[in-house]
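J.: sequence first, predicted coordinates after that:
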Amino acid sequence: MKTMIVADFCTLRNALLQLMAICVVIALFMGYAMGTLIGMAAAIAAMPPFMLLFSLAATDEQNSWERFRLTLPLTRRQVVFGRYASLGLIAIGTIVFALALSFLLLGIISFVPSGILPEGLTPAENPPAALVGSVVGAVGVITLGMAIALPLVFRFGMTRATRFVPVIVVIALAAGIGFFDANISFTSGGFFSNLMLWLDTGNNYLFLAAALVAVVALVYGASALIATKLYEKREF
């Protein structure tokens, strides 16, 4: 599994550096345009994991690297667990990077005189707990998406999997919207109204982030087991 992780990060070395630079540029423009660091932090946190997942999957299919890799002293189980571990480390690294960039920008804007930047770009409007919650939440949602996509990628390969992933995402979104529309009120006193009030009280963003991490970890682990079973049955 360690060999697989090292190989993945060697493959992504240049892409990681380029993506970090892109995220910094996007953060500056998006933060100013949106007038908030919270939305900006969530946006840049959501980018790297899913993008790098498909970069690795595309590399697997180049020059039949995936088939050649199976001739090495690596079992299919090690390949799957190694890939999940690589993307898990990328998700954790993304959280660290997004938070470091967010708090750096928060420190910079605290020295900017009022009236120059949009009203939402103030320390009072971007509390640390909300920044942590937005970053962890964004990475958590993307990790759930990876938990859905990875078994399909291991079973069908990237080219065929990309046909199924959007369909599943659209169906899931449609089902979710239908459920929320029918069962959960967005009006004052409704579920989301109460949720936002609860989140804005104390450090509840952190409690929600911790709960999300626990749920995502369980789903991600279950996805790895499913992907292993599917990959072991795949024929090249």
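T.: Great, that's in hand.
J.: can we go C-alpha only for contacts and neighbour counts from here?
T.: Noted.
J.: distance check, the residue lying closest to Phe236 once chain neighbours are set aside against Leu89.
T.: Take Phe236 and drop its neighbours on the chain: the residue closest to it by CA to CA, 6 or more residues apart in numbering is Arg67, 7.3 Å away. From Arg67 across to Leu89, the span is 25 Å (CA to CA, to the nearest Å).
J.: for Thr228, see how far away the residue nearest to Phe236 is.
T.: Distance from Arg67 to Thr228, by CA to CA: 16 Å.
J.: who's more crowded, those two?
T.: Thr228 (21 against 12; other CA atoms under 10 Å).
J.: the structure to be compared is supplied as follows:
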Amino acid sequence: MKAAFLSELAIVRTFVLSFIGILAFVFVFICWTMESAAGAAAVVCAMTPMLIMFSLMGYDDQNGWLRYRAALPFARRDIITSRYATILACAAAVVVCASALGIVLNGTLPRFLEGFEAAGPIEIISSSVAATMAVLIIAAIVEPFLVKFGNTKGIRYLMCVFILAGCIDVVILTNFLAPDVMQSVLAWIDTYSWPLFIALIIVALDIYAASCFISIRIFQAKDL
């Protein structure tokens, strides 16, 4: 497991500079336009799981790298587990860095931007964690598709699923949820924000662990 995890980190090192550059640009841009450090930190943290996941899967498709890794003395279980662990580790690292940067900028930028929305450290950290957990659920749904069908086919199928799900959501929101119902839901969320925040973390990690188990079963039965 350790060797497989280190090999994943070796792949991450090949694109980590460009990855940091993208996140830094997005953070500064969102922070400047939205005038909110909490919002910028949340956006950057939300980007991380999917960016890491697709970057690693894209690397698997290059020059038969996945087949080569499967031929190494790694158990297939370890290959999948290390992939999930790498995504989670990178997401956690970005949460720490984005939260720290957000807290620092939150104390300095209000001096230069008149309309800058000040936020407390707890708000910045919680928004970063919540955004990460929400997207981690999406990554947990996507990863088994990519393991089963590969990066190219998996993305095609997923786009169809997401477009269909988006259309269904629009129909439900516009036809079945009245504005007063939405306001009641938002008020309920605001009232129970901390219990919901803890529940989101627990549910997201449980779904992520279940996704890892499913991907292991798929990869063990897959003919490379």
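T.: Right, received. Where do you want to start? These numbers come from a predicted model, not from an experiment.
J.: TM-score for the pair, please.
T.: Overlay of the two chains. TM-score (TM-score structural alignment, normalised by the length of the second structure): 0.89; 224 aligned residues with a CA RMSD of 2.1 Å.
J.: just give me the longest helix of the second structure.
T.: helix 121-175 (DSSP state H).
J.: just checking, what packs against it?
T.: If you count contacts as 3 or more CA pairs under 8 Å, 6 or more residues apart in numbering; DSSP states H and E, helix 121-175 of the second structure packs onto helix 37-60, helix 76-108, helix 193-221.
J.: quick one: name whatever helix or strand follows it.
T.: helix 179-191 (DSSP states H and E).
J.: tell me, how many neighbours does Ala85 of the first structure end up with?
T.: 18.
J.: skip the chain neighbours and tell me the closest residue to it.
T.: Ile5 (7.0 Å).
J.: what separates that neighbour from Val80 of the first structure, distance-wise?
T.: 10 Å.
J.: now swap in Leu105 of the first structure and tell me
T.: 37 Å.
J.: ok, the residue nearest to the spatial centre of the second structure - contacts?
T.: In the second structure, the residue lying closest to the centroid (CA atoms, centre = their mean) is Pro49, at 2.9 Å. Applying CA atoms under 8 Å, 6 or more residues apart in numbering, we find Pro49 of the second structure in contact with Ile87, Leu88, Cys90, Ala91, Thr132, Val135, Leu136, Ala139.
J.: now do the same for it: its match in the first structure.
T.: Alignment note (TM-score structural alignment): Pro49 of the second structure maps to Pro49 of the first structure.
J.: just Ile141 of the second structure next, same as before
T.: Aligned partner of Ile141 of the second structure by TM-score structural alignment: Ile148.
J.: could I get the contacting residues of its match?
T.: Val165, Ser223.
J.: give me the nearest residue to His9 of the second structure, chain neighbours excluded.
T.: Careful, residue 9 of the second structure is Leu and not His. Thr86 (7.0 Å).
J.: the one you found: neighbouring residues, count only.
T.: Neighbours of Thr86 of the second structure (other CA under 10 Å): 22.
J.: what's the answer for Arg77 of the second structure, then?
T.: Arg77 of the second structure has 17 nearby residues by other CA under 10 Å.
J.: how close does the counterpart of it in the first structure get to Leu70 of the first structure?
T.: Taking TM-score structural alignment for the superposition, Arg77 of the second structure sits opposite Arg77 in the first structure. Distance, Arg77 of the first structure to Leu70 of the first structure, using CA to CA: 11 Å.
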